[in-house]
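1. Here's my sequence, what's the structure:
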Amino acid sequence: MTSAVVSRELRPEIETLWDYTQMHHQLRPVDVGIGLGGHDLGVAIRIADLYHRSTFPLIVFTGANAPTTVERFPRGEAVHFREKAIELGVPSEKILIEPNATNTGENIDFTRTLLQDKTSVRSVLLVSRPYQQRRSYAICRKRWPDVDVLCSSSTQPMDEYIREIGDADRVVNMLVGDTQRVWVYAAKGWAIEQDVPDHVHEAYARLVDAGFNKRLLPE
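-> As a prediction, the model looks like this:
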């Protein structure tokens, strides 16, 4: 049985990465809200909330399927996210879908192409899972350098988010993997380089040593 409670012994390290992987942007109105696909329907809920707050006039949901989302979202992540946003009162005509992307780079590239002939885009707000913010920001800055990029996600505290997902092990593995991608993607030229403080590297290393290595890439 999976646990929805983080390890008390490793809590400081988990909190360090949780804080680091979020951008803590102060939100302001932008041209387009972009909901990045994945297993977390909270992305669509957050997008709908921000739309109703007049943060953006147009939404794009982007995402096909990963092996972990096929069963939950059989018609594709973007399609299901759109349906959830409509259920929450967003007009259907205010939502575009990009149903082909299978990774964050494609999310950005395919959304950029989709919007190219539809509207002038000077600023975007990426809405993602909490721990995906920093990686998404860096990829967008690299692949779409002429737009102003902000990031957001569910505003739930870490423990509440993990309880809702229902699997602390999964969330921490994803958190560790996304942290590693900050420097791996930059080294590969897929994202801009970002500062990674020593205490973040140290927390990351302790969690890897503790066995949270299921989402790591070769370095």
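2. alpha carbons only for contacts and neighbour counts from here, please
-> Fine.
3. center of the chain - which residue?
-> Ser128 (2.6 Å; CA atoms, centre = their mean).
4. In this structure it contacts Leu36, no?
-> Yes. Using CA atoms under 8 Å, Ser128 is in contact with Leu36, at 5.3 Å.
5. Between these two, which contacts overlap?
-> Both Ser128 and Leu36 are contacted by Val43, under the criterion CA atoms under 8 Å, 6 or more residues apart in numbering.
6. Could you look up the SS state of Val149?
-> What DSSP: H, G, I helix; E, B strand; the rest coil gives for Val149 is strand.
7. Would you agree it is in contact with Gln133?
-> No. In this structure, Val149 is not within contact of Gln133 by CA under 8 Å, at 10.9 Å.
8. which residues touch the residue lying closest to Asn103 once chain neighbours are set aside?
-> Distance criterion CA to CA, 6 or more residues apart in numbering; nearest residue to Asn103, sequence neighbours excluded, is Gly63 at 7.8 Å. Shown in contact with Gly63 (CA under 8 Å, 6+ apart): 36-38, 76-78, 98-103, 107.
9. Could you pull out the buried residues of stretch 177-196?
-> 177-186, 190-193 (16 or more other CA atoms under 10 Å).
10. now the other sequence, so there's something to compare against:
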Amino acid sequence: MSPETMALAQRIWDYHHVNHSLQPADCIMVLGSHDLRVAERGAELWLQGYAPWLLFAGGLGRLTLGLWQETEAEKFAKVARQMGVPEEKILVESRSTNTGENVALSYQLLQQRQIKVDRFILVQKPYMERRTLATFEKQWPGPKTEILVTSPQINFTDYPNQDVSMEEVISIMLGDLQRIKIYPEKGFQTYQPIPADVREAFEQLVAQGYTGHLMPE
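-> Coordinates of the predicted model:
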């Protein structure tokens, strides 16, 4: 992969990060995916005392359906238990299949448990921070809640592993950026400004063929 392509992809990666400074919260909510490092980040934050509750949300999504036998939330919760988080502090929402459902069904679970949340720490993959923020701002059905977003503390060049290649990471990042652009009009997310240099990087990478996760427009 050329240095030029890597530089363009780095620009997209940086845009997807919202760079929030974390503060103590009422609940850490970890959104499901194929990346167990997200579960580890959530458990680390709980163990550091950032919140009394650790909620895992996610059934089987497009990247895990057919790959895993148990839901994303259940698999993530197992990671947290192995890291020392007590069972009674873990909440599991295992029916949702997308980020919007993560939000709605987690709200229902918290209501059932009578857990009031004024501030959330949301944990997601690094290249999904901004879309998670935008979705949560739009979809959260309860009273206004402060949202802080974080992800595994990994840089772009180190992120690919045996589960996801660099090429796949770039394609997924472009798909998420496209959704940030078009989903506000559909009522799925809040509007997020996209700087001109990020739009330019997107167009150049699409022209190079990183289109595997784009939606038809």
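11. Which one of Val149 and Gln133 of structure 1 is surrounded by more residues?
-> Gln133 (22 against 19; other CA atoms under 10 Å).
12. what's the counterpart of the more buried one in structure 2?
-> Structural alignment (TM-score structural alignment) places Gln133 of structure 1 against Glu129 in structure 2.
13. So that match: helix, strand or coil?
-> Glu129 of structure 2 - assigned by three-state DSSP - is helix.
14. now do the one 3 residues further on
-> Classification of Thr132 of structure 2 into helix, strand or coil gives helix, according to three-state DSSP.
15. if I read this right, it contacts Gly100, doesn't it?
-> No. Using CA under 8 Å, Thr132 of structure 2 makes no contact with Gly100, being 9.0 Å away.
16. Between these two, which has more neighbouring residues?
-> For Thr132 of structure 2 versus Gly100, neighbours defined as other CA under 10 Å are more numerous around Thr132 (26 against 18).
17. And the aligned partner of Ala43 of structure 2 in structure 1, which helix or strand is it part of?
-> Alignment note (TM-score structural alignment): Ala43 of structure 2 maps to Ala48 of structure 1. Using DSSP states H and E, Ala48 of structure 1 sits in helix 42-52.
18. Kindly report the same for Ile34 of structure 1.
-> strand 32-36.
19. so where is that strand in structure 2?
-> Residue span in structure 2 matched to strand 32-36 of structure 1, by TM-score structural alignment: 27-31.
20. For the matching stretch, give me every contacting residue.
-> Residues outside stretch 27-31 of structure 2 that contact it (CA under 8 Å, 6+ apart): 38-39, 42, 45-46, 50-58, 73, 99, 102, 117, 119-124.
21. what does stretch 73-81 of structure 2 give?
-> 31-32, 36, 39-40, 42-43, 56-59, 87, 90, 92-94.
22. Have a look at how far, on average, that stretch is from structure 1.
-> Its matched residues in structure 1 lie on average 0.4 Å from stretch 73-81 of structure 2 after superposition (mean CA distance after the TM-score superposition for structure 1).
23. against structure 1, where does that stretch fall?
-> Counting by TM-score structural alignment, stretch 73-81 of structure 2 corresponds to residues 78-86.
24. if you go through structure 2 in chain order, where are the helices?
-> 3-16, 36-47, 72-82, 99-113, 129-139, 166-186, 196-207 (DSSP state H).
25. List only buried entries from the contacts of stretch 73-81 of structure 2.
-> 31-32, 39-40, 42-43, 56-59, 90, 92-94.
26. Between which two of those residues is the distance greatest?
-> Largest separation among those by CA to CA: Ala43 and Gly59, giving 18.8 Å.
27. Centre of the chain to stretch 95-110 of structure 1, how far?
-> Taking CA atoms, centre = their mean, to the nearest Å, one finds stretch 95-110 of structure 1 lying 12 Å from the centre of the chain it belongs to.
28. In structure 2, what range does it match?
-> Under TM-score structural alignment, the match for stretch 95-110 of structure 1 is residues 90-105.
29. what about that stretch, how long is it end to end?
-> End-to-end span of stretch 90-105 of structure 2 (CA to CA, to the nearest Å): 16 Å.
30. In this structure Lys142 of structure 1 contacts Trp190, no?
-> Yes. Between Lys142 of structure 1 and Trp190 a contact is recorded at 6.9 Å, counting by CA under 8 Å.
31. what's near enough to touch Arg119 of structure 2?
-> Taking CA under 8 Å, 6+ apart, one finds Ala25, Asp26, Cys27, Thr145, Glu146, Ile147, Leu148 in contact with Arg119 of structure 2.
32. Leaving aside the residues adjacent along the chain, what's closest to the fifth one?
-> This points to Glu146 of structure 2. Nearest to Glu146 of structure 2 is Arg119, by CA to CA, 6+ apart, at 4.5 Å.
33. Alignment lookup: the one you found to structure 1.
-> Using TM-score structural alignment, Arg119 of structure 2 sits opposite Ser123 in structure 1.
34. where does its match sit relative to Leu207 of structure 1, distance-wise?
-> Distance from Ser123 of structure 1 to Leu207 of structure 1, by CA to CA: 36 Å.
35. How about the contacts made by the residue lying closest to Asn100 of structure 1 once chain neighbours are set aside?
-> Leaving aside its chain neighbours, Asn100 of structure 1 sits nearest to Ala64 (4.8 Å; criterion: CA to CA, 6+ apart). Residues in contact with Ala64 of structure 1 (CA under 8 Å, 6+ apart) are Gly37, Gly76, Glu77, Ala78, Glu98, Pro99, Asn100, Ala101, Thr102.
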